[in-house]
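structure of the sequence below:
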Amino acid sequence: MKIIVNAEQRDVSGCTLAKALEELDFISTAIATALNGCFVPREQHAETTLSEGDRLEVLAPMQGG
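Sure, this is the predicted structure:
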């Protein structure tokens, strides 16, 4: 299915957020996700289903100063 990931259209075969993140190589536990503008806690990734055209934002912490 086609979804938008960080403003870029991507094809994923996973039907849950957890499977899509793994497929897209977002494997760090230090990421935050929002699906269609709503924050999704890590504990809910496995049960959160995706649909064609969903918008996923994946953010990772940055270090520096």
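
going forward, measure contacts and count neighbours with C-alpha atoms only.
OK.

and Asp25, how many residues sit next to it?
Using other CA atoms under 10 Å, Asp25 is surrounded by 9 other residues.

can you check the one 4 residues further on too?
Thr29 is flanked by 8 other residues according to other CA under 10 Å.

now do Ala20
Neighbour count of Ala20, defined by other CA under 10 Å: 20.

specify the local secondary structure of the residue lying closest to it once chain neighbours are set aside.
Nearest residue to Ala20, sequence neighbours excluded (CA to CA, 6 or more residues apart in numbering): Gly14, at 4.8 Å. Judged by DSSP: H, G, I helix; E, B strand; the rest coil, the three-state class of Gly14 is coil.

how about this one, so we can line them up?
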Amino acid sequence: MRGDEKVIVNGKNMEFDGDISVKDLLSHMNVDEDVVVVEVDFEILPKDSYETHILDESSRVEIVAFVGGG
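Model prediction:
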């Protein structure tokens, strides 16, 4: 991404300065990457690519958290 770009995360626009990786996004949102699954453009990303997968203004991100209960 260049300048102020918007990424759609869970259906909401989020704006960032410059490039942001999935790992950076999760950190920015205070989300523990060990308890979520991240889907970018309808594909589930392997956790080992969170640091290297760079998002752009066309990225559509869904973050799904695991919830325990019973």
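
sorry, back to before: so what's the residue count around the residue nearest to Ala20 of the first structure?
Gly14 of the first structure: 16 neighbours (other CA under 10 Å).

thought it was touching Ile3?
No. Using CA atoms under 8 Å, Gly14 of the first structure makes no contact with Ile3, being 10.9 Å away.

my read: Leu17 of the first structure touches Arg42, true?
No. Applying CA under 8 Å, one finds Leu17 of the first structure not in contact with Arg42, separated by 9.6 Å.

in the second structure, what residue corresponds to Pro41 of the first structure?
Aligned by TM-score structural alignment, Pro41 of the first structure pairs with Pro46 of the second structure.

all helices for the first structure, in order.
Residue ranges of the helices in the first structure, as given by DSSP state H, are 17-23.

can you verify my assumption that Asp24 of the second structure contacts Glu51?
Yes. Asp24 of the second structure is within contact range of Glu51, at 7.4 Å (criterion: CA under 8 Å).

who has more neighbours, the two?
Each of Asp24 of the second structure and Glu51 has its neighbours counted (other CA under 10 Å); Asp24 has more, 17 against 13.

so what does the more buried one match up with in the first structure?
Checking TM-score structural alignment: Asp24 of the second structure goes with Lys19.
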